[in-house]
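Chemist: Next one to model:
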Amino acid sequence: MPVLHNRISNEALRERMLAETEPRTTISFYKYFTIADPKATRDALWQTLTALDVFGRIYLAHEGINAQISVPQSKFEAFRAALYAFDPALDGLRLNIALDDDGKSFWVLRMKVRDRIVADGIEDPNFDASNVGDYLKAAEVNAMLDDPDAVFIDMRNHYEYEVGHFENALEIPADTFREQLPKAVEMMQDHKDKKIVMYCTGGIRCEKASAWMRHNGFNKVWHIEGGIIEYARRAREQGLPVRFIGKNFVFDERMGERISDDVISHCHQCGAPCDSHTNCKNDGCHLLFIQCPRCAEKFNGCCSELCAEESVLPEEEQRRRRAGRENGNKIFNKSRGRLNTKLGIPDPE
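Modeler: Purely as a prediction, here's the structure:
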């Protein structure tokens, strides 16, 4: 039986990736389709992709697949052929190719089986995730942005919206996708006559959100094909104005793709214009926040003076301080409230 997981340390794997000389292409894709045995599918696909030196993060569930990966450029065509041949449902699947890519987005392949490929909290047995809104291509997106009867709804988290979004897009004030779904329905109850356009990073969240809106009685619902990534790529290829402002947050080592030159957010420590996310270097925190180069130097890559002081203590003392202390989401903290509390910023009324 072949080994179906990694046995090398993260540090060694990362160093190996950084030493690679061949460029890699970063890709994201998803598909809602029925997978009868996600575990067996995971194991078979792991072997296929490992043979092609694919790195990244892939989730599988009975409802489908969600992936963010990197592929050596010389093996891209072989990867695409293998993926399309793996299951008839994946044949011809759209692959979202990263826009601002240094090829260093991932250093290991991790594949997990989950209950859902996107945690949505939906328990209604009558919900049909395939009854989605209509797709919008790049030119249609721009036309809809100029339509006074259209409302663009951003189905991403606050820290994503903060650094970039479509012009006049509505932010849903919730920390998670499962909280956003009912909130979006609630906020649009008095606007059922409006054209609703939903979008997200690569399409997976807004596609399900469009189906949820239709399930709740909204008939004029669209979502952007391939999300922000595909929209920006197609708009540039077709010589269209790119109407997304700022940076598109991505869930890998890059933490962002530059879409426009506009910097619409600010350093969370000094308020200077900045849209570079980082995780606090204190192992007892790892809060995700925006930090300018000046503050990164001042606070040694940490979110506060307390974390800066703690980060340079002996490891044993750091562990002693962390013992029993609540340490939330260590990678991508979604809570604006926790961010404000940590940085001493009052919550808006």
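Chemist: Only C-alpha atoms from now on, for both contacts and neighbour counts.
Modeler: Fine.
Chemist: Might you report the residue contacts of the nearest residue to Gly202 once chain neighbours are set aside?
Modeler: What sits nearest to Gly202 in space, not counting adjacent residues and going by Cα to Cα, 6 or more residues apart in numbering, is Gly227, at 4.1 Å. In this structure, Gly227 makes contact with Tyr199, Cys200, Thr201, Gly202, Gly203, Ile204, Cys206, judged by Cα atoms under 8 Å, 6 or more residues apart in numbering.
Chemist: who touches the fourth one in this structure?
Modeler: Taking Cα under 8 Å, 6+ apart as the contact definition, Gly202 lies against Ser28, Phe29, Asn96, Gly226, Gly227, Ile228, Ile229, Glu230.
Chemist: dump the residue contacts of the closest residue to Cys307 other than its chain neighbours.
Modeler: Take Cys307 and drop its neighbours on the chain: the residue closest to it by Cα to Cα, 6+ apart is Asn282, 5.6 Å away. Residues near Asn282 by Cα under 8 Å, 6+ apart: Cys302, Cys307, Ala308, Glu310, Ser311.
Chemist: close enough to count as contact, the last one and Gln318?
Modeler: Yes - contact criterion Cα atoms under 8 Å: Ser311 and Gln318 qualify, at 7.3 Å.
Chemist: Could you also give me the structure for this second sequence? I'd like to compare it with the first:
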Amino acid sequence: MSNKEENTKAKSDRKRGRLSRKEQKARKKQREESEKQSSDTASNEALNNNFIQRTIPSEEELETTYVPTPIPSFQDMSAKHTKSLGKWFPKAVVLKSSVHYTNAEILKLAKETPPEQLPTASILLFYQYVTEPLWPQSKVDLLMAFLVQIAEHRPNLGGRIRVAREGLNVTLSAIDDQHSTAVETLRHFCRDLKRFDSKVFSQTDFKFIDHVQADRHFKDLKLFPVQELVFYGFPKSKEDQDPAPLEKTGVHLPPADFHKMLEQDSSSTVVIDVRNHYEAALGRFDGQQAEAPTAGAEYIDPKMRKSTDFAKWLNKKETQEKLQDKNVMLFCTGGVRCERASAYLRNTVTNVKGVFQLQGGVEKYLQEFPTGGYFRGKNFVFDKREACGAGDRDGDGGVLGHSNSSTTETKCCLCEKPWDRYLGKKKCSMCGVPVLMCDKCMSSKSKKDDNLLLRCPLCVEEGVTVRAEDVEWTNNGMDSILPDATSNKAAPSVLKWGGGHAAIKKDKRRFQKVQCRFGAECARKDCFFMHPKERIKL
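Modeler: Below you'll find the predicted structure:
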């Protein structure tokens, strides 16, 4: 039927009081969206109504339930559970958690289970640097084996742990199971670490977020042996000395003191965001300047794509002129990125009054200032909560969460609708950083194409037009070699997701759609290509 005939039929239908097929589809879609929104609202209300105030066990109660994890001997260590996670993490360890709930399962439980019986999760965030001398490699190997023992002894654990000679960086979760509560499991984990090295872990600032929704729990525990807890790629000195020695870190300010210092005049004080720009876009410390630009410390966003951009930004002449004769404050999500950054700043820029850093990061600040204090927006986190605003214990995580479009300043990278959730692992085509894409654009068939051009705000601002895949990246994505034929601009750095593992999985999925030329006679165990059902088994 031609367009002319369709229009004539539609007019005829309207005269008879009937809806055209196009209008029927539009109304059906509108009804479905309305029903889904009502269902989501009801489900979230059910979860909120079922939340009850739970108590935290005392130290004495935790002591009675503590069963120590045995520390393995060198003879007991083995490579079990080791799994390659790409070329960056060839010796990672992955262990599945014994309990894992999806958002849908939790909603179903909320309707069928009394509030006091609902499972909850807890989250533990901390880092710990080792003062000189560093751990020998033998102790790092022993710690890796001990962490595997802990995971087997406490199977309701999940999360990510980076292990290096210089210490640990930990994002951990636990969930209630038949043997232990999430609250007990995480605190017993801390006791295990203190038994392993009491001198190091007795001074650790453990940050607990208790009684969050059960779907905020990680489904597995991944242990990553790394060279550095946070890779900055600082240039080495001529004498090959450490450019960011930990004994030169800034003054650690508790949240209350940091809050008070933010009130100092902008002519004497600046506050530097040590996080990446895609994190800073969601929330930042600029509330102190709400009344007037000079009313408080001047907020500075270095606009980094990754931590290795910090040294380049700091060594610029205009940056050092900006910091001259001022008190410099630094902050990040949990505090770990400020350690090396503040040390490098003190070691490199000598004309500042003082260097200060937020102890415990934004996470600790929002715990002490539940209304937000001078922090505006949301704190992007690297766990299942995704991002947390003031007073928001559970965060935005979960499939039923919705963007708060009434208050957000960030927008969808395609339609520019107000949006503040990084969903679907969408990334910038030019530099690889996460980009914001709204639910409607993600569900649109025309926008699901892998070749769709997505640009982050930084690439738009800088006029970057060359895709990351068309550039030869070197030095861990810090340097680039442009194709000879192009005169366009490439991003100064690229963020590589997945440690090389994501690219392998993507190729495997692509190859599985292609028929193997050897067919059923293919005898290769590692062949990615598609085979007939009668493939010969080896």
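Chemist: Now for the contacts of Asn282 of structure 1: which two are most distant?
Modeler: Every pair in the contacts of Asn282 of structure 1 was compared (Cα to Cα); the two farthest apart turn out to be Cys302 and Glu310, at 9.6 Å.
Chemist: Settle it for me: which of the two has more neighbours?
Modeler: Cys302 (28 against 21; other Cα atoms under 10 Å).
Chemist: how near is the corresponding residue of structure 1 for Phe146 of structure 2 to Pro2 of structure 1?
Modeler: In structure 1, the residue paired with Phe146 of structure 2 is Ala44, using TM-score structural alignment. Shown here: Ala44 of structure 1 relative to Pro2 of structure 1, a distance of 11 Å by Cα to Cα, to the nearest Å.
Chemist: re the thing from before, the match of Phe146 of structure 2 in helix, strand or coil?
Modeler: Using DSSP: H, G, I helix; E, B strand; the rest coil as the criterion, the local structure at Ala44 of structure 1 reads helix.
Chemist: where does it sit relative to Ile331 of structure 1, distance-wise?
Modeler: With distances defined as Cα to Cα, the gap from Ala44 of structure 1 to Ile331 of structure 1 amounts to 28 Å.
Chemist: now swap in Glu317 of structure 1 and tell me
Modeler: Shown here: Glu317 of structure 1 relative to Ile331 of structure 1, a distance of 22 Å by Cα to Cα.
Chemist: cool, and Thr50 of structure 1?
Modeler: Look at Thr50 of structure 1 and Ile331 of structure 1: by Cα to Cα, they are 25 Å apart.
Chemist: With Arg254 of structure 1 instead?
Modeler: Counting by Cα to Cα, the gap from Arg254 of structure 1 to Ile331 of structure 1 is 13 Å.
Chemist: Settle it for me: which of these two has more neighbours?
Modeler: Just comparing Arg254 of structure 1 and Ile331: by other Cα under 10 Å the higher neighbour count belongs to Arg254, 18 against 14.
Chemist: Quick check: the aligned residue for the more buried one in structure 2?
Modeler: In structure 2, the residue paired with Arg254 of structure 1 is Arg385, using TM-score structural alignment.
Chemist: and its match, what helix or strand is that in?
Modeler: No secondary structure element spans Arg385 of structure 2, as it lies outside all helices and strands (assigned by DSSP states H and E).
Chemist: Quick check: it touching Arg216?
Modeler: Yes - in terms of Cα under 8 Å, Arg385 of structure 2 counts as a neighbour of Arg216; the distance is 6.0 Å.
Chemist: mind checking which helix or strand Arg321 of structure 1 is in?
Modeler: Using DSSP H and E, Arg321 of structure 1 maps to helix 315-322.
Chemist: Buried residues, that helix. List them.
Modeler: Gln318 (16 or more other Cα atoms under 10 Å).
Chemist: after it comes which helix or strand?
Modeler: helix 336-343.
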